[in-house]
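Colleague: Have a look; sequence and predicted model below, questions after that.
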Amino acid sequence: MGERWCAAVRVLLLQAAWALAGGQVRYSVPEEAKAGTVVGRLAQDLGLEAGEAEARRLRLVAQGRRASVEVSGASGALVVSSRLDREELCAKSAPCALRLEVLVERPLRVFHVELQVTDINDNAPIFPAARRNLSIAEFTTLPGSCFPLEGASDADIGANAQLSYTLSPSEHFSLDLQKTEEDGESLFLVLRQSLDRETIPVHRLVLSASDGGRPSLTGTMELVISVLDVNDNMPQFNQSVYKVQLPENAQHGTLVARLNATDLDEGSNRNISYSLQILFPQDGRDVFGIDKSSGEIRLKGDLDYEDVSLYRLQVDATDKGTPPLSGHCKVVLEVVDVNDNAPEVRVTSLSVPVSEDASVGTVVALLSVSDRDSGANGRVRCWVWPASPFGLEATFAGSYSLVLREALDRERVSEYEVEVRAEDGGAPALRASRGLRVPVSDVNDNAPAFSQAVYTVLARENNAAGAELARLWARDPDEAGNGRVSYSVWEGGAAAVSSSSSSGAGAGGWRPASSYVSVDAESGRVWALQPLDYEELQVLQFEVRAVDAGEPPLCGNATVQLFVLDENDNAPALLPAAGSAPEAGGAAGEAAAAAGLGSVSDTLWAWAAWGAQAGQVVAKIRAVDADSGYNAWLRYELWEPRAKGPFRVGLYSGEVSTARALDEADGPRHRLLIVVRDHGEPARSATATLSVSLVEAAEAALAAGSSSSSSRAALGAEMGPGAASAATNVWLVVAICAVSSLFLLAVVLYGASRWAPRAAVLSGPGPTTLVCASEVGSWSYSQRHSRSLCVADGAAKSDLMVFSPNFPPPPPGPAPKDTQPEPSALLDTVSGPSFAHLSLFSPPSVSSAVCPEQSLLGSRPNCRGPSAAGA
């Protein structure tokens, strides 16, 4: 009991001591201790009595890994049970402490034991590899060059791991050990002098590492240093400069050149890689490409000779040595021009419109012609199409002038479409063209021209004032004001007026044409200012002037021949005989007026002898008509007595003759009512009363001789038919002589007009005809003119009919709507029996009137510019 109490006290004391000591027991044992080596008296240190360790079952708690120590059951000592290897247990950690748990049962207690394993020098230094191969180039590696080496490692710690290095003797290499706080130790192999592969191709050295243990342990590594061949031969090209030509239209991928470089070195030093550099131009990097292995240069972009005609390339051949060496060559690529650019035609200056009076050689336009190609491909030939009236003149290289080669006429061509064509000298040739529009400006170089030189106008007399007589038109091919025509009557024109004019002129003379007609300034219409009277005026000839509005103005003239056509406005007029008895004719006149037979003259007296045979002329009724043609062609009719009487009247002669033999049964006196009618529409008439007395033959002759106022008809009745025929023949001879004289005068004047300046155009070409009609004699040309053309036994007669000849065709070109009708529409054909023809007018070239007494027109007015057509 006392012993147990003592034991309990010891345990309490041990616990208190353990508590004071931190509750742990520390032991130290060197590594590699043999099995059975006592580490410490664990039971005693825990305060157990001898024999209690086994009784209380003192043991170690199993750990996660196998323990190298154990508790001896009998003695309670901690002994080594297996090999202790600090490097295996703790590697490089220091200190190396093992924590053990000790379990005591009855009562259960747990104690902690710390076992520290101390290091011994049991590991030699070890290099990563037994051999290290190095390659160092000859000559190129400079002395002092350092080559890093991996140092050895030692599993021990502390002084046992402190290493020192040594190198086998060598005159070329040495060691350099550098220690820094950041990197620790760094080992370098230092080249002391240059290597020569030809002398020592391989250097073999031994690197030794010794630790600081006692005794020290050593580890070695063999260094095999191969001396590398120096890349002292650079690649060489067989040419320093390659010259290549390539057309500019070459396709992508075309082989430009194949280069070859050689290297005298061996191995990688002779393996060559090619590279390409563009020296000129700088922006041509994407045009060419090179194969790095074969050295083939191929086209990968577009060539354009006009942009770049020459490329300079540099090719580098670089070997794969260390360091690599390069060889160089140049490639000069000349781009060959191809005719791929058409000529270009540009207008630098254009002077339009061109005046139609521009002189030959006037420059119309300046042109610039170029071709981006070179050589023959860039030589350009130019011409103008169509060739006239323009041409090209070269001023200097590439510049041309479009000049006028011929005179222009706007009225013929008002605008030109000119095409300048260019062609280069390539094969095939390329062409270009440029069109120019050259308008021609107008110049007042054309005078107004009438469609006819002479206009023949027919107008019936007694027309209304203001009636349109004709419509003239003058063509002026100029434009605008130069072609705007105004018309006027030349004031110098004049017309011959008859002295027997019914208008009361009183005496013959000349009157200006402007008093009869006027011309509308714009339309060219000819108007009548007053009614025309054929008996006053048969022919009105005047000139119309057409003037344009140009500057200066030009004018043209046309002659207008106005022929007044006769109307049946005059009744026949009887010529009274002296000794007539007015009182006797009063009753007959009243009877004739009541019968509607027109005017009645005084009674005419005639005598007839008893026993006169049939057909003997007793008297002749004389009558005149102021009209002409059919209107003046008279016929005589016996109105009373209507029954068969002893007398009859010649239908056209007016001769009163016996119808049968007269006898006393017929009575002493006969009154004859004779009607004289013209052939007009409507017909006009006059009546004559003839009182015929039947007497003896001797009395009839006496009455004829004593009567101073007896008519020519009575004398003819007394003289008989033979005497009357003789008188008529005399007058016919006189008329023939007068006509012949007039014809000779016309021939002389015509010849003179051919050699003298022209004053006025009187007529269109061709003859104009005078018509006179009578059975018993020819009428005179005019009783109002000084020359009598035809003479009969009666009074002089005025009778004129004019027919226009054919007209020249109108000028080419369209005529305006107000152009006068064709001349043929204005002419009336007059026909009738017994017409005598006389030429009145000469052709248009005659400069004076046919009539010997006077000229119908004065001189032509002077106009600037070319004369009108037919002037």
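Modeller: Structure received.
Colleague: Every contact and neighbour count from this point should use C-alpha atoms.
Modeller: Fine.
Colleague: Give me the helices and strands touching the helix or strand where residue 174 lies, please.
Modeller: With elements taken from DSSP states H and E, the one containing residue 174 is strand 173-180. Taking 3 or more C-alpha pairs under 8 Å, 6 or more residues apart in numbering; DSSP states H and E as contact, the helices and strands that strand 173-180 lies on are strand 164-167, strand 184-191.
Colleague: take a look at this one as well, against the first:
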Amino acid sequence: MITLGSVSALFIISIIVLIAMQCSKTPDYTSKYLEDKNYDGTLCHSIQYRSGDKRYMLVGPRMSIGSTIVPGSHDKRDSGKIPILVVQKSLDRETAERHSLVLTAVDGGKPQKTGEMNILVNVLDINDNAPIFSKDVYSVMLDENAPAGTTVLQVNATDLDNGPNGEVVYSFSNSMDQNILNLFDIDQTTGEITVKGSIDYEENERYEIEIEASDKGIAPLTSEKSVIIKIVDVNDNTPEIEVTSFSSSIPEDSRPGTTVALISVTDMDSGLNGKVICAVNDDVPFTLSPSIKDKTYSLVTKSLLDREKQSKYDVTIVAKDAGKPPLSSEKTISVVISDVNDNSPVFSLSPYTFYVTEANEPGTSVFSVKAVDDDENDNALITYHLLRSEDTVSSFLNINSETGDILALKTLDRETAERHSLILTALDGGKPPKSGEMNILVKVLDVNDNPPVFATDVYSVMLSENVPIGTTVIQVNATDLDEGPNGEVVYAFSSSMNQRLLKLFDINPMTGEIIVNGLIDYEEKEKYVIEIQAMDKGLAPLATEKSVIIKVVDVNDNTPEIEVTSFSSSIPEDSRPGTTVALISVNDMDSGLNGKVICAINNDVPFTLSPSIKDKTYSLVTKSPLDREKQSKYDVTIVAKDAGKPPLSSEKTISVVISDVNDNSPVFSLSPYTFYVTEANEPGTSVFSLKALDDDENDNALITYHILRSEDTVSSFLNINSETGDILALKSFDFETLKTFQFQVVATDSGTPSLSNNVTVNVFILDQNDNAPVILYPLSSNGSAEGVEEIPRNVNAGHLVTKVRAYDADIGYNGWLLFSL
């Protein structure tokens, strides 16, 4: 295989073939490829021939393009011929990447022998092809406001070369405007053009971008192409409203169709996005009228105006385009309605009644009138006039034409005339002026010249204590000869009343009822004197005062109170009857029978109450002997009851503790005691125990034990624990020596003087198998149990030889004997 390289578009191939022929053998060829790319166009290639044990290698010389295969001269050292393969015209890799040749070598023998060689020529690439774009024209539509990173278009170019010469990279042309470079970017590998900046149709509708496709050859080749980007308008501009002419104020009598303002609207978008429709809010008496000029409107009145109903309108102009979705904007203008004198003065009431107090001061204002005109400024400026009549009252009344104050020229007398009628006219300042009238009725009011008078000279009442809040104590009554408020009477306590009484009583200002407002306590106060006043409702009210005497009636509302003034909480159980335990005093805040108290105590206690010399004082004393061992504590309940109806009572319980006296001797739990003790017991250990009880307490019940010593020696080897009553054996017992004995134990308490008791203790010794049997017969001469008995010869079986007798000191099973040979 031969690979053809190139430098500067010249292709040189030099092939040197060494052919060695042998008659008997067919040559075997092996090709080895060596490539040396020199800038002078030299290509080195070697062909190696191998036949038998011979091996040759030849390197071909440099050959120029245009040479043909020419036989070479013989080498002196080899008889082979050298064929030279020469390129006769330029090779094109893009047309054919490889060429296959067969080289045949023929020797000169007879018969001739030949050898063949397959040659594969690979044509190497040089960068002789520029990239070619896949399209002649690149054109694309792009929405304005497309987000950064949006793919606009992907261009594609191919290069017929191979390797790096055929790898294409993309870029913008160096002549590109910087503004376009800020808007777009291109991926050099994929040719993808993406959005980089903000695309605005209103700024530019079309962009032409020059892009380049370059290969990666050492001397790269480049192609350029234009990409046309047409921006698609998006509805991103809200309509703009401009008021080009505006009359901020128009008269209220303007006819429908009167022009108020000229409006123009613009929208930067195109097509439907830039088509604008205008309207105003429906709640105003205005409308938009299209003008001859495009996108221009007139704001005109569409109905009659009335400033008195509404003096100002906020007209909102809404401009909306036809885009999807549509965009809109608003502009509000304020139109003021100017006044026209189209309203007459109006009084709030007609007829109107005024009240004038009799005995008024002459020359002062007695009342005032007021008319209103819905117009404004001079059209609403009102003057007042009083129409004279035959009624004499108009001769002593006058009116202030600007303020409407009516003045009395002399004093009015209610008793002479209670009412008067007048006609009043109000004129506005319009041109021509408008007027309004009002009928006035003047009523003369009474003067408060009579104070209230109580119906009774003396008010006195009895009131039980503790009556519920809201109970009526008494009702007072007063009258006033005046009329109206001057004759209406209200009741109250005097301002000098004690604050404490105000917490106990209240008075109904309308009816004069005095009611209970707090707790009435006879024990606190037996009588109350309340100052009340009756007052009319005149502007300058007149008042009269009166005293009400309230006498409180006692009610049995206090339970007796028990107080222990002296108390011995503990008394000895040997106290004699009549011993004082406590001093008791009782008290009741009520009076009379309600305060009389009787005392008693419960019957189930050995105590009683003994009245003392001092009133309502008692002594609690014992009434019978006490025994602490039967009951050590008494709860004594003292009951105090008064003589009221119904009676009230109270209780107090005191606890009396009975202290101990040493009046009980110790008592043993058994008498006599019987104990069984096994013989051969361990000396010093407890063999049995005694227990005595004492019904007294503390030291009187503290018991000690001792053995009552006697001449009997058995008691000498027993000892007793004085505190616990445990009896210890000082030495072992022997049943065979002593089988039973008795002794006395004394229990003594620690009282003063002490009391004691004794008990008999019977002790039985129990046998143990501690004695071996002893043979009494037969005995040998030396006393051993080996006896010798003589018997006749030839005795028969069953013959009695001797009788054996034995003894065991133990008893029971321990003393039973069993004999055997």
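Modeller: Yes, it's here. These numbers were taken from a predicted model, which means no experiment stands behind them.
Colleague: what TM-score comes out when they're superposed?
Modeller: TM-score of the superposed chains, computed with TM-score structural alignment, normalised by the length of the second structure, equals 0.38; 375 aligned residues with a C-alpha RMSD of 5.2 Å.
Colleague: rewinding a little: as CSV, the helices and strands packed on strand 173-180 of the first structure with distance to residue 209 of the first structure would be great.
Modeller: Formatted as CSV, the entries for those read as follows, by distance: least, C-alpha to C-alpha, whole Å:
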stretch, distance to residue 209 of the first structure
strand 164-167, 4
strand 184-191, 11
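Colleague: out of the ones you listed, which comes closest to residue 9 of the first structure?
Modeller: For those, proximity to residue 9 of the first structure was assessed by C-alpha to C-alpha; strand 184-191 is nearest, at 57.7 Å.
Colleague: Which parts of the stretch 551-700 of the first structure are strands?
Modeller: Taking DSSP state E, counting those that start in this stretch as the test, the strands found in the stretch 551-700 of the first structure are 555-565, 573-574, 599-600, 604-609, 617-620, 623-624, 634-640, 647-649, 655-658, 669-678, 685-695.
Colleague: Give me every residue in contact with the third one, excluding its own residues.
Modeller: Where contact means C-alpha atoms under 8 Å, 6 or more residues apart in numbering, the residues beyond strand 599-600 of the first structure that reach it are 589, 592, 593, 685, 686, 687, 688, 689.
Colleague: Next, work out how far apart the fourth one and residue 565 of the first structure are.
Modeller: This points to residue 685 of the first structure. If you measure residue 685 of the first structure against residue 565 of the first structure using C-alpha to C-alpha, to the nearest Å, the figure is 21 Å.
Colleague: about what we covered before: and the helices and strands packed on strand 173-180 of the first structure: which comes nearest residue 543 of the first structure?
Modeller: Taking C-alpha to C-alpha as the criterion, residue 543 of the first structure comes closest to strand 184-191 out of these, the separation being 134.0 Å.
Colleague: tell me which residues in the closest one are buried?
Modeller: Of the residues in strand 184-191 of the first structure, those buried under the neighbour-count criterion (16 or more other C-alpha atoms under 10 Å) are 187, 188, 189, 190, 191.
Colleague: right, and the helix or strand after it?
Modeller: The C-terminal neighbour of strand 184-191 of the first structure among helices and strands, as given by DSSP H and E, is strand 202-210.
Colleague: got the buried residues for the strand holding residue 174 of the first structure?
Modeller: Of all the residues in strand 173-180 of the first structure, those buried under the rule 16+ other C-alpha under 10 Å are 173, 174, 175, 176.
Colleague: In CSV, list those along with distance to residue 24 of the first structure.
Modeller: As requested, the buried residues of strand 173-180 of the first structure are exported to CSV (distance: C-alpha to C-alpha, whole Å):
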residue, distance to residue 24 of the first structure
173, 57
174, 54
175, 50
176, 49
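Colleague: how far away is the residue lying closest to residue 165 of the first structure once chain neighbours are set aside from residue 203 of the first structure?
Modeller: Residue nearest to residue 165 of the first structure in three dimensions, not counting chain neighbours: residue 209, with 4.4 Å by C-alpha to C-alpha, 6 or more residues apart in numbering. Noted for residue 209 of the first structure: a distance of 20 Å to residue 203 of the first structure, by C-alpha to C-alpha.
Colleague: same check, this time on residue 824 of the first structure
Modeller: The separation that residue 824 of the first structure has from residue 203 of the first structure, given C-alpha to C-alpha, amounts to 140 Å.
Colleague: Have a look at those two and say which one is more surrounded.
Modeller: Residue environment comparison for residue 824 of the first structure versus residue 203 gives the larger neighbour count to residue 203, 18 against 13, counting by other C-alpha atoms under 10 Å.
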